[in-house]
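Colleague: Build me a structure from this.
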Amino acid sequence: MQLSRYQGANFSSAANDQLPISFEEWKERARLILAKAPFDYIEGGAGSEDTIAANEKAFKCWRIRPRMMIDVSHRNLSVSMFNHTFPSPILLAPIGAQSIFHVQAELASAKAAASTKTPFIVSYVSSYTIEEIAAEMGDAVRWFQLYIGRDWDVTASLLHRAEKAGYSAIVVTVDLPLYGWRERDYRNAYFPYSQGIGLSNYTSDPVFMFKLSKIPGGNPQDMIALFFRNLLNPSLTWKDLASLRKLTNLPILLKGILHPEDAKLALNYGADGIIVSNHGGRQVDGAVAALDALPEIYHAVQGQVPVLMDSGIRRGADVIKALSLGAAAVLIGRPYVYGLAAAGEKGVRRVIKNLISDLDLTMANIGKRTTRELHQYDLVKQ
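Modeller: Got it, this is the predicted structure:
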């Protein structure tokens, strides 16, 4: 039996350390380790969680049609974006407050990302600061997620800190004007940010702390209230993207786009990339599956900027389907957080390596040598 170059390292270690293999096994291990509230926080979604189900169903509706008798002895999974080449089309999505899953939080995820040369999109609401996470990654590629708050002074300060700390792109999440109706979190009365978890970038920010000092009292509840006034911005418009564009020369990607007309507007207002996403089903109950939205957005953009995709990626076949439908790369969220909860840095690294191995083997078995060879005609819709 010949192993892929990605699979070989995993094959021997997997037999020795008893870590999970499949997404479902990682999730179950995390369920056993975490308290109910933090587990529900990451597993759950908006309302009836119909959007989470739709994300998973969308992948099952597409079937891969393999080709045979092609020399696949040498394969290359690399992708290039924004003057960087990555060894695989997989990135770690921004997930906040990771200390609720593991004591090392984003530091563990950052180390795992760096060791596998996987770009890490660091959350705006991380448990460790922008600078602390950057220090763990060295020269490894990292992007910074940004919410455009109502206070432009704070937004500009966080943006400039990310630039100084070596982040090479900005991911603006646009699908959270207000928190979605997340029934599990309401049932558990669990909101990490209201407990001050995930606010490290704020409490370390001189502009934010100066503004907090001007509030009479300045107690922890005032800090949390000021944080929420800056995080949630229901008045956000396309003009704000144009204003942000003036503050940085870094590439700006918009995360949360599901409509082709919004993709066109994003280009008009200066976006350098688009991430098709429904926030993993956490914002709108009954929303369109991200994979279903991807082809229309890909065609609307017409190759002017990279189109990435998240929400529902679990296995190598899912990555292939997303790339075939137009994604330049994909983001994973819940899979690596379950790995983090189960085994810290080692768990995140194993999740990444397993997914890359799965992708590599599946590519070989469908007759593809590079991700650029994947096209929609490799799929059949059922």
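
Colleague: only C-alpha atoms for contact and neighbour calcs from this point on.
Modeller: Will do.

Colleague: shouldn't Leu241 be in contact with Gly270?
Modeller: Yes: when contacts are counted by Cα atoms under 8 Å, Leu241 is listed as touching Gly270 (7.4 Å).

Colleague: I'd like the structure of this one too, to check against the first:
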Amino acid sequence: MPPFSSFQDEIYLHGLLTGEAPPFGTDPAGLEDAARERMSPEAYGYVAGGAGTGATMRANRAAFGRRALVPRMLRDVGVRDLSCTLFGTRLPAPLLLAPVGVMSIVHPDAEPAAARAAAGLGLPTVLSTASSTTLEEVAEASGDGPRWFQLYWPKDRDVTVSLLQRARAAGYTALVVTLDTWLLGWRPRDLDRAHLPFLRRIGIANYLSDPAFLAGLAKPVEEDPLAAVAHWAGMFADPTKTWEDLAFLREHWDGPIVLKGVLHPDDARRARDAGMDGVVVSNHGGRQVDGAVAALDALPAVAGAVGEEITVLFDSGVRTGSDILKALALGARAVLVGRPYVHGLALGGEAGVRHVLRCLLAEFDLSLALTGHTGPTGLDPGLLAPPLPG
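Modeller: Alright, predicted model coming up:
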């Protein structure tokens, strides 16, 4: 298999032979601008928006900017191996597709298109509970590709158990439990348009296809859609959950469980002590709490708190291959990417997602080599200069 960096050679050679530029751009900012032109204002606002003033989103990017890579010279980097192993599954690179809901507002092919693109590269898709398409349909699109299921933990225990059983039956191997969205954050872009897709039955396909959920309705969804939405809204999340409730999930899920939204080292320790298998250091891409700590700034302390005892993953603010390298150097075993692949989806469905992922992998491969490294194993903070003042 050629190195991921060969995508660069492919682009240049195609240009030489045909005179054509790639169908999609390679600069993250340019991709976002182009995607914005393809999306409705409501869809772009939903994807791009953050909590409050957007301070946390800006902090995520600023945290990457404060950390500089320090390349090392005259090391043999001719052969590189970007693979990693997560929960017993070997992956070609330490990259996963983050759970992003309601993708049908971005492109009609929605989550299945993203899943096919990821599977084609051997990368895991982490499917959101709030997907526009049922988890079974996305599993079918994934084929033999690795897939994880993200849970927005409902109040209704029967619905929770039913979702978990469906996910296991459909071949999802790991459970990612989002902890930072018991309530929706204050999101002005959506509020100013009075736009919440779920109220239009977008992003609740997994509920509307769930027997335990449907059992709680007095009438079929088609006969009383507003009642179905109200039923969903009443159980979407439960702000009364505590650490003690994790035992219920362990009872009903026999695979790895990862807690997403951990920013404090004490919470990482509590996850470990509760028998969880991993955490995702994440502030939900800045969508939940305005003025929260940048996820990258929180990563070293969380990774230091649990060491190798549980798996530490990272999410929030990743835009480039160099970003992936920095997160790995600060203690993450792998990185989840969100908005960039959604931009690719908006531009070209499956082909657009694949393009974005290949760009990230190529730049990550090149950045590894150009800093004197041959793979993610053994990366540490010594790869980075001391952080610049904030």
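
Colleague: tm score of chain vs chain?
Modeller: After superposition, the two chains reach a TM-score of 0.97 (TM-score structural alignment, normalised by the length of structure 1), with 381 aligned residues with a Cα RMSD of 1.7 Å.

Colleague: which residues does Ile95 of structure 1 contact?
Modeller: 122-123, 126, 333 (Cα atoms under 8 Å, 6 or more residues apart in numbering).

Colleague: what's the spacing between Lys255 of structure 1 and His160 of structure 1?
Modeller: With distances defined as Cα to Cα, to the nearest Å, the gap from Lys255 of structure 1 to His160 of structure 1 amounts to 20 Å.

Colleague: Which one of the two is surrounded by more residues?
Modeller: It is Lys255, of Lys255 of structure 1 and His160, that has more neighbours when counted by other Cα atoms under 10 Å, with 24 against 14.

Colleague: Using the three-state scheme, assign the alignment partner in structure 2 of that one.
Modeller: In structure 2, the residue paired with Lys255 of structure 1 according to TM-score structural alignment is Lys260. Three-state call for Lys260 of structure 2 (DSSP: H, G, I helix; E, B strand; the rest coil): strand.

Colleague: my read: Lys260 of structure 2 touches Leu179, true?
Modeller: Yes: proximity of Lys260 of structure 2 to Leu179 meets the contact threshold set by Cα under 8 Å, at 5.9 Å.

Colleague: can you map out the strands along the stretch 201-350 of structure 2?
Modeller: 257-262, 278-281, 311-315, 334-337 (DSSP state E, counting those that start in this stretch).

Colleague: against structure 1, where does the last one fall?
Modeller: Yep, that's strand 334-337 of structure 2 we're talking about. When strand 334-337 of structure 2 is aligned against structure 1 using TM-score structural alignment, it corresponds to residues 329-332.

Colleague: ok so, going back, out of the contacts of Ile95 of structure 1, list just those in helices.
Modeller: Secondary structure from DSSP state H places none of the contacts of Ile95 of structure 1 in helices.

Colleague: Pick out whichever of those residues sits closest to Thr237 of structure 1.
Modeller: Looking at the contacts of Ile95 of structure 1 and their distance to Thr237 of structure 1, the nearest is Ser123, at 21.4 Å (Cα to Cα).

Colleague: And the closest one, how far from Tyr6 of structure 1?
Modeller: Distance from Ser123 of structure 1 to Tyr6 of structure 1, counting by Cα to Cα: 28 Å.

Colleague: These two: which is more packed in?
Modeller: When Ser123 of structure 1 is set against Tyr6 and neighbours are counted by other Cα under 10 Å, the residue ahead is Ser123, at 26 against 17.

Colleague: which position in structure 2 aligns with the more buried one?
Modeller: Structural alignment (TM-score structural alignment) places Ser123 of structure 1 against Ser128 in structure 2.
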